[in-house]
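Undergrad: Here's a sequence, model it:
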Amino acid sequence: NDAKYYSIVSAIDLFGACTPQVEATTNAMYAVGLGSAYVPTVIADFTAPVTSGCITPFTVNFQNISSNASSFVWNFGDGNTSTLVNPSHTYNIYGNYNVTLNANGGACGTDSILKSSYISVSTSNPCIVILPLDGTATTQTTCTGKLFDGGGPSGNYADNSDAIVTISPSGASNVTLNFISFDVEPGDAGYCNYDYVEIFDGPSTASTSLGQWCNLNGSPGTLTSTGGSITLLLHSDQGLNLAGFEMDWSCSLASTPPVANFSNNPISTCTGDVSFTDLSSNGPTSWLWDFGDGNTSTLQNPSYTYNNNGTYNVSLTVTNTYGSDNITNSNLVTVNKPTAPIVNGGANCGAGTVNLSASGSGVIHWFDAASGGTELGTGNSFTTPSISSTTTYYAEDHIAQASQYVGNTQSSSNGSTFTYTNEHYLIFDCTKACTLISVEVNATTNGNRVIELRDNSGATLQTTTVNIPSGVSRITLNFNIPVGTNLRLVGPGSPNLWRSNAGVSFPYAIAGLVSINNSDAGTQHYYYFYDWEIKEPDCVSSRVPVDATINPFAIAGFSLTDNGLGNVSFTDASQNSSSWNWNFGDGSGTSIVASPNYTYLADGTYTITQIVTNSCGTDTSYQ
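TA: The predicted structure follows:
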């Protein structure tokens, strides 16, 4: 449709609307199966592969099949419009929507078409879902539905993509997939190593794989999960794409109480951070976690941070319509944070900076809050910004973890240098946030290469440009890897870097941390990045408060009352004083009391001196 549209628009721009040249171009497109035959008027028309949805948000891909028009105005019926030729629009509210298309052909005229209640979004509709061309779809929570690849009922899936969907109906004990049609590019050498559908027995691509399918081994047929969730991944390389698949799903709703079960990662932690995964069966609909330290959660798969060292029991109670179940794992989580640092506060007289210090087994990090907050610096000493009142800062000790290594190590064997313009990448999962410090590469030419970390939708998370010398070398990346599935470590086009096409044995994994599972060209190819150096997050102690004290200066001041007969009462009005020294001016009378009383023995005029002192110095007042 795009080829047809722009060819006709070009003809109109060159020769004018409704000219013989436009007629010839239109009929030429028609002859190769694009659009309809030429008519000398504007005809507005459109279609969409799927027009009804069962949940919001619901995205519709409109296809413009108008004739002899060069500009368009769409009204989607929900207050939104577009001037694109073939727009996609997302409906966020349930309802039935009229869709209008106004088509303008200039000298050929105009036309419009209104399709009443063309779009329906209702929970009573059958669920028809089209995968995104790339990235992760909304989790499907209905018990039945139909799923197409990103090309929809009549198109092909996209090249060089990873499209993912999880089906997790509320209260389901299992989910069954039934493939109606299946057409995915076959691999070679007995493997689905180009394009494939992979199905996982659980809520993510980190769950157990049930297998990979392509035209080499045929349709998956019918598959049933062991629990209430199942995940599908459609992977494609940069080459051929085919019609994809049509698949129906259904679920079995639980008819008995759930059976509680869960896992967690890690078992032992020096940071206090633990992720919990529900593995309960028989369709629980609610969850109650007890982390053993007095805190709880009602999330299905919570992440939790323990603040104190110790060994903790963790329990999970799951419930559905038919009852509940509980499991308690004793002594499950061990938290062994480093010893908190020894701190020394500081002080200053009046507004200014204050020097603080701390010592520990690692590197001291300074913060402005007891938790969260902003990191202010590192090192055993810290100088505050200028402050005018006593302020509390916080220090914690970070002990670096040792490097761990994972990945293919054959950076100069079982392969060759890749020089083509195609972009390639490794696909991996990360179950615990970590840092990719460095990788080994083998280059045939010196020069800069752009290396990227992307998520499973292809969005760039981090990028770096590295000057790589020729030969085998280790390059620094320092990529902060988040928890995620099907992450991508991406090399440039025309990289002149070594890649392996033999002796590859995926997955390459560090248990509970990272698993390199595949490449975008399948399991028989390993691209560019060898022997990954990985570091887990630093071990972190509890934060300790450190006071930066601002001591005020002493300010002298007093008043007096003449009581008669030479007796005078002195009232201290000084500020911030810790000691007082009075001289009553008669040559003999003194006092160190804050507010003294003194009797003069002779008439006269006397000058009284008050000297007040604190740790920041002295001040004097006279009357």
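Undergrad: drop to CA atoms for contacts and neighbour counts, all remaining ones
TA: Fine.
Undergrad: Tell me the secondary structure of L14, please.
TA: Three-state call for L14 (DSSP: H, G, I helix; E, B strand; the rest coil): helix.
Undergrad: Pull up the gap between it and H89, please.
TA: 32 Å (Cα to Cα, to the nearest Å).
Undergrad: neighbour count winner among the two?
TA: Per other Cα atoms under 10 Å, whichever of L14 and H89 has more neighbours is H89, with 16 against 11.
Undergrad: In which helix or strand does the more buried one reside?
TA: strand 88-91 (DSSP states H and E).
Undergrad: who does the very next helix or strand once past that strand touch, helix- and strand-wise?
TA: Downstream of strand 88-91, the next assigned helix or strand under DSSP H and E is strand 95-104. Strand 95-104 sits against strand 71-75, strand 110-121, with contacts defined as 3 or more Cα pairs under 8 Å, 6 or more residues apart in numbering; DSSP states H and E.
Undergrad: what angle do the last one and strand 95-104 make?
TA: If I follow you right, that is strand 110-121. If you take axes from the mean of the first three to the mean of the last three Cα atoms, to 10 degrees, strand 110-121 sits at 160 degrees to strand 95-104.
Undergrad: mind listing what's buried in strand 110-121?
TA: Burial within strand 110-121, assessed by neighbour count using 16 or more other Cα atoms under 10 Å, is assigned to 110-113, 118-121.
Undergrad: ok, T136 to T485 distance?
TA: From T136 to T485 the distance is 10 Å (Cα to Cα).
Undergrad: try Q404
TA: 20 Å.
Undergrad: wait, doesn't N64 sit right on T47?
TA: Yes - N64 is within contact range of T47, at 6.6 Å (criterion: Cα atoms under 8 Å).
Undergrad: quick one more, to check against the first:
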Amino acid sequence: MKKIIFLITACFVAFATKAQQASFFAADTVGCVPFTCTFVNTSSNAASYIWTFSNGVTSSASNPTVIFNDTGYFDVQLIALSPTGLADTLFLENYIYVSAPPVVSFSAPAEVCKEETFFPQNMSQNASTFIWDFGDGNTSILENPAHQYTHSGNFNIALFAYNEWGCSAFHSASVYVKEIPDINVVSENRISCDLSAPVNISLSASDNSQINSVSWEIDNGLFTASGLSAQFNFNSFGNHDVKNTVSFTNGCVKELELEDYIQINESIVPQVVLSDSSGCVPFTTSAEIINFDAYAGIVWNNNGEGDVSETQLSFDDPGVYHISLTVIDTNGCSSAQILENLITVSSPPVLNTNFPVYGCDNDTVLLQVFNPQASFVSWTIDNASFTGNTIQIPTTDKDLDVSLHVDFFSGCSIDTAISDFVKIINPSAAMIQQSATTGCVPFSVDFSLQNPNLYSAVTWYFDNDTSASVYNPSITFPNAGVYGATIITESTTGCIDTINAGYLVHAKNSVPVNLNVDTISGCSPLSVNLSAQNIGYNYWEWKTDSIVIGTDETLVYSFETPGIHAIQLSSENYNGCPFTQNFAVAEVLDGDADFIVQNISCNSKEAVIIDAKGNVASAQWDFGDGTVETGTNVGVHTYENYGFYTAFVSYITNDGCPGVEGVSLSFAECLFSGSLGAGSAGLFAPMDGDNIPDSVLIVPDSATMIYCGPVDIHFSCPLPQDSVSACFWDFGDGTTSTEINPEHIYNQSGTFD
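TA: Sure, this is the predicted structure:
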């Protein structure tokens, strides 16, 4: 009984307690020496760990990192210990593999030529894949690639080698690429259709001084030559290969192989057949090229038609003719081919008949072919057939077209169609010509008849009670209306007929436009707004004083000149007839005044300003010194001090126009000295009397006269006039005067003493 209970209890303990379990993994199990590997511990219910590695390393870390410095396979063992000391062991044999890196090596020439193909030799060991970098932007994954440099200079070749475990190694070597000139084979006649002409071929290089030798080979040694240029003669048609070998002074060699470069093509003669080779003029035959597919281009020189296998050839003159062609065959050969004496064209007898034949309507007319060589004549007139050299047919009121077929004893025949073979003399509306049908009164129209030589007399009767007996009358219709005419004609054959033309002329009324002429008054400049809305059509032209001032429907115009200005408008009325009417009158009032300053005498402070035009009715004066006065067109004011002033006048003209004008004023005191200073300029005045000095110098002291030049200045001698017989003035600008009170004009700017 006890034994059974013990076993049950032991089983219960085993299921209730979880045992520790050792487990781990490594992110990478394969690497290259030296290989650093980190192990991730995934054990459960363990308190401590014992790691053992076959490279002799041990560790108690939970997640150890181990460095493998040797190559080969390595075992890993992990013992996981529970808190009570129970152990669980996980052993993985050969779990880690450490590979040795590849041994990289290759051989390559130290120098190559540009565009020369070379083969670097790969001598690497323990490697399965490769990457070549040639230093010019090109790479290769071949074990032993071929390479060619397109530029000269120094380049570095690098080889990266990888084994199956991803281990890599690197090796590099430098190579110098020698420059060679660019070369090209040139021939202006390499494609030819002339077997007898030699083919010239030459070498074109960017720098001929670097060329050591040149050799040529045609068709694998059929022809050879040397030198920069060569000439070859061929005795058979066909294509030829060219091989060119160039050696340079730096030891480089370059070859050019040009397949089918020289082409000597054989021209193909066209084979032409004709539908007819002889006949009478006008003669037409069909020419066809049987071997048309052998040509890339064809021009029939007889008629200029191109690139067709069959063409129509027409001949209007008798003679023996060749067929001329310009052909380009599929070989590229162009040639002119002349097939001689293929076509013979004869001249038929001349068909003599007088036409047109004139007749009267509802009569008969005689038709005849004058040619003794005509064996048979067939006439077709208005779908009716007649035969015979001479026939007589009835006429109606219309012209007749005739189709003729004539056979001649020579075997030639003529088919011809003649329009209006029979002309019926019968005036109709279609026979009247006129210069115009619609116009504005008075409307003049020139009339005429077609073919006036058909008539011996003609009389015109118009609906406006005028008549004329000439072929081309000119009639004026003074009144509006629709007018016709009656024309009576007599033909040179005696036919008389009357035609009533009911509608020939439409004379339209030139209705004037009634406008109220308004007068627009104002001061200059006067701006006027003109509008022709609902007045006239299509165009507008405004005039004043015989000058065109605008061509728009509306216009804004400014009048500057005072006076009366008439404004005219030209346009079209609703009939399309032109008119010119007075539109308005612009009365431009004079708004200008001309204020001037009368002479200001020396030592005077009085200003007199007047309106020279006499156009001012009233004015308000602001003299610039604080004085304001109201007056007329004359302003008089005395200033207290010398100096410069600007007087403004606001005025109303006699026409009631306002204005403002400014006047500049200058006042200075005249001072004099009795002695002459050295270098001074001034006035020298001889005087009568023993006690009067021989000369007196007058110089400005503090006052300066300032003017806007050119300026006209009146000078007054300050000495008593009865004691001075003469004065000598020096104006300081190089001019002088002996007058007592001279007038002088300064033409240049500056300061003058």
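Undergrad: Post the TM-score for the overlay when you can.
TA: TM-score for the superposed chains, counting by TM-score structural alignment, normalised by the length of the first structure: 0.29, backed by 224 aligned residues with a Cα RMSD of 4.9 Å.
Undergrad: coming back round to it: more neighbours: which of T136 and T485 of the first structure?
TA: Ranked by neighbour count (other Cα under 10 Å), T136 of the first structure and T485 place T485 first, with 20 against 16.
Undergrad: what helix or strand does the more buried one sit in?
TA: strand 484-490.
Undergrad: Ok, N467 of the first structure next?
TA: With DSSP H and E as the test, N467 of the first structure turns up in strand 460-468.
Undergrad: Can you tell me which helices and strands that strand packs against?
TA: Checked by 3+ Cα pairs under 8 Å, 6+ apart, strand 460-468 of the first structure has strand 447-454, strand 471-481 packed alongside it.
Undergrad: Columns distance to I327 of the first structure and mean neighbour count on top of the ones you listed, output as TSV?
TA: Putting these into TSV (distance: least, Cα to Cα, whole Å; neighbours: other Cα atoms under 10 Å) gives the following:
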stretch	distance to I327 of the first structure	mean neighbour count
strand 447-454	38	17
strand 471-481	32	17
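Undergrad: quick revisit: among the buried residues of strand 110-121 of the first structure, which one sits closest to T311 of the first structure?
TA: V121 (50.2 Å; Cα to Cα).
Undergrad: what about the closest one, distance to G95 of the first structure?
TA: 5 Å.
Undergrad: and what of S473 of the first structure?
TA: For S473 of the first structure, the distance to G95 of the first structure - Cα to Cα - is 60 Å.
Undergrad: Do you have the strands of the stretch 501-623 of the first structure handy? List them.
TA: With strands called from DSSP state E, counting those that start in this stretch, the stretch 501-623 of the first structure shows them at 508-510, 514-519, 526-527, 530-535, 539-540, 544-551, 558-564, 567-572, 579-583, 590-591, 597-599, 609-614, 617-622.
Undergrad: Now do the second one against strand 484-490, angle only.
TA: Orientation check (the same axes, to 10 degrees): strand 514-519 of the first structure against strand 484-490 gives 60 degrees.
Undergrad: Give me the packing partners of the strand holding H89 of the first structure, helices and strands only.
TA: Using 3+ Cα pairs under 8 Å, 6+ apart, strand 88-91 of the first structure is in contact with strand 58-61.
Undergrad: Remind me what the next helix or strand after the strand it packs on packs against, helices and strands.
TA: Next in sequence after strand 58-61 of the first structure, counting helices and strands by DSSP H and E, comes strand 63-64. With contacts taken as 3+ Cα pairs under 8 Å, 6+ apart, strand 63-64 of the first structure sits against strand 46-47.
Undergrad: which helices and strands sit right next to the strand it packs on?
TA: By 3+ Cα pairs under 8 Å, 6+ apart, strand 46-47 of the first structure packs against strand 63-64.
Undergrad: what's the neighbour count on F262 of the first structure?
TA: 16.
Undergrad: In this structure it contacts D278, no?
TA: Yes - when contacts are counted by Cα under 8 Å, F262 of the first structure is listed as touching D278 (4.5 Å).
Undergrad: Helix, strand, or coil at L288 of the first structure?
TA: Criterion first, three-state DSSP; result for L288 of the first structure: strand.
Undergrad: next one: Y30 of the first structure
TA: helix.
Undergrad: What helix or strand is the closest residue to G631 of the second structure other than its chain neighbours located in?
TA: The shortest distance from G631 of the second structure to any non-neighbouring residue, by Cα to Cα, 6 or more residues apart in numbering, is to A619 (5.3 Å). For A619 of the second structure, the enclosing helix or strand under DSSP H and E is strand 616-622.
Undergrad: Tell me which helix or strand comes right after that strand.
TA: strand 628-631.
Undergrad: Relative to V129 of the first structure, which of the helices and strands packed on strand 95-104 of the first structure is closest?
TA: strand 110-121 (12.2 Å).
Undergrad: relative to strand 71-75, how tilted is that closest one?
TA: 30 degrees.
Undergrad: what's the following helix or strand past strand 110-121 of the first structure packed up against?
TA: Counting by DSSP H and E, the next helix or strand C-terminal to strand 110-121 of the first structure is strand 128-130. Strand 128-130 of the first structure sits against strand 52-53, strand 145-148, with contacts defined as 3+ Cα pairs under 8 Å, 6+ apart.
Undergrad: now the ones you listed in JSON lines, with mean neighbour count?
TA: JSON lines is the format used below for those (neighbours: other Cα atoms under 10 Å):
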{"stretch": "strand 52-53", "mean neighbour count": "22"}
{"stretch": "strand 145-148", "mean neighbour count": "20"}
